[in-house]
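> structure here, sequence nowhere to be found:
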């Protein structure tokens, strides 16, 4: 084979592709998956639904995925306060990653800027890069909150067309103060959109509101969700958003034709029919998370408040050594975020026990 070098874009040369380690170890707590799979009844419904869709694969799917948008709207409405979510306010794609990319295709691009506040999700700058959007990262406070005065000043300075804010934040797990959403949406005005990424929104603690409640107040607000986490659908690859209908109409301009296959639509609709069962473990995972936070703090570790299904803890002079020590004991977590910090997903009680025992062996309290 020759040493052929394709004419790659200059800014992509030497870049390693994104990806968390996929290692075959007994306890995998590194990518925030739901550790509880679907029941046999759900599996059968998904399989039957996909089989029916397979009989029509000679035809293109519903490119507007009308039924799926209606069902997703119904699912989101209880979190939206007094204003129902209409189907025309909903958009879906192959994972929330594709939703984000479509948003940057529509509202970013050459001569435009995307803004977030570090530490934050490591894929955001890659979405910007892939769409030729200028990327700027502000900073968070020591407790990973936002200084709203500084945020407002930075928005006025760089005039971003897109602001990306996860709530809960990834990797820290901290939720946004609703006041922050209001301040930033107002600071952007008509010149930009605010994307609140609620990929882990179902795991937020009692009393923590969803940004969906503010959709009727701010036309430039977009709230994204996914079926990968709370719905235990990481392999399904279905992400979605709720926003003003003008925003969903704009995305239709940049989406590829028939981007959601008939098989994906069928599987997602089947999963939504079993939402109560699939979401039943969310409360257990929240309790397990809160217990893990308390345990880690009891061991003397610094731990960020978490409204997600993961916990961010530290700090370690050599975090890689801690990560490797856990891996050597069959426990895989994530080395991400600021130096010194580690992130562990919340698993089953047995997996949490394995993690705690391994950490006690690796780190002397």
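That came through fine. Because the structure is predicted, anything quoted here is derived from the model rather than measured.
> hey, let's count contacts and neighbours off CA atoms from now on
OK.
> how much space between the closest residue to residue 100 other than its chain neighbours and residue 236?
Of all residues not flanking residue 100 in the chain, residue 127 sits nearest, at 7.2 Å (Cα to Cα, 6 or more residues apart in numbering). Using Cα to Cα, to the nearest Å, residue 127 is found at 21 Å from residue 236.
> structure B:
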């Protein structure tokens, strides 16, 4: 059997490792920022009904323009958006990949602010785009001055801003987004995968879209809508951007089943988002509990908490795993990340942390 090294793979892919997190069957899985709350039964029934109807026409290709889904997404987002402003794909990773296929590529650069979502550099590599990593301020914050200075120095073709940031949970002020946009003639993508978990009074980057034709705001249904297994991501932008993405998408890239399930779920957005309120409570419980135990919990507007002050992250990770609790070691020295789950899952995590302490 041949090995990867023996294949004529692209030179820029040699030595790379694929994205991935540990996949283990445990009672409490809090490692990949999933919404651990089940989809409400009334919503699930409507989704199943929509899927059954879609299956009857599965012998035909799906709507290439996924018009009904785009209408539903525009209605959910509001802000005066219409289907012309909306694009969707199989998870926000594919949305971001298509943005790089359209606006990046060989000879072009993508700037992000590390530490940030590890898929950004992998998507850059996969599309032949050069990845540039700029530094953040203390506590993983990102001020307008710091961000604009990095953009002015690097002059990238594309900037990715994660708001709130993954893996740190750090919120991003609109002033920082505006400063970045004004500092470049390139594309600016604001990744709001976790934005629904922010406080209600925090404005979205969607408010910045009017008059900014180079601004793209990416979202996902994986997190707040508990749709991680369905794979639906989307973005809002100037209609010219969606025209650009049509040039690189695969034909019929969103299946009829995906479109049906997502449209049905969006019809119940209030019920789906009711879960978010409880997740915010659990996130804040984790922050308070870890602080009480002597750890440093970083400011988070997401559904997870990054915490430092861990003497031996690997040992603590393994000690929790022995108790049936899986969290995430993201490779930051002295730090680990935990997803906010249900009340019972959060209690299990905090009880285990109290029993183990920082020195397992």
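Perfect, I can see it now. Everything numeric in this text was worked out from a predicted model, so none of it was measured.
> who's more crowded, residue 127 and residue 236 of structure 1?
A count of neighbours by other Cα atoms under 10 Å puts residue 127 above the other of residue 127 of structure 1 and residue 236, at 22 against 19.
> assign a three-state SS to that one, would you?
helix (DSSP: H, G, I helix; E, B strand; the rest coil).
> in structure 2, what residue corresponds to it?
Under the alignment (TM-score structural alignment), residue 127 of structure 1 maps onto residue 123 of structure 2.
> OK, contacts around its match?
Residue 123 of structure 2 is in contact with 96, 97, 100, counting by Cα atoms under 8 Å, 6 or more residues apart in numbering.
> give me the contact list for stretch 178-189 of structure 1.
Residues contacting stretch 178-189 of structure 1 (Cα under 8 Å, 6+ apart): 146, 148, 151-152, 155-156, 159-161, 193-194, 209, 211, 218, 220-221.
> repeat that for stretch 8-20 of structure 2.
So stretch 8-20 of structure 2 is contacted by 5, 118, 119, 122, 125, 126 (Cα under 8 Å, 6+ apart).
> quick one, strands of the stretch 201-350 of structure 1?
221-226, 239-243, 302-303, 310-314, 331-332, 342-345 (DSSP state E, counting those that start in this stretch).
> out of these, nearest to residue 173 of structure 1?
strand 310-314 (6.5 Å; Cα to Cα).
> in structure 2, what range does the closest one match?
Using TM-score structural alignment, strand 310-314 of structure 1 pairs with 304-308 in structure 2.
> how close does that stretch sit to structure 1?
Here the mean offset of stretch 304-308 of structure 2 against structure 1 after fitting is 0.6 Å, by mean Cα distance after the TM-score superposition for structure 1.
> in structure 1, what range does the helix of greatest length in structure 2 match?
Using DSSP state H to define each element, structure 2 has its longest helix at helix 269-292. Across structure 1, the stretch matching helix 269-292 of structure 2 (TM-score structural alignment) is residues 275-298.
> contacts for that stretch next, please.
Contacts for stretch 275-298 of structure 1 (Cα under 8 Å, 6+ apart): 36, 38, 202-205, 230-232, 271, 302-303, 305-306, 308-311, 313, 346-349, 352.
> got a quick ChimeraX command for the buried subset of those?
Typed into ChimeraX, the line below selects the buried ones among those, using 16 or more other Cα atoms under 10 Å:
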select :36,38,202,203,204,205,230,231,232,271,302,303,305,306,308,309,310,311,313,346,347,348,352
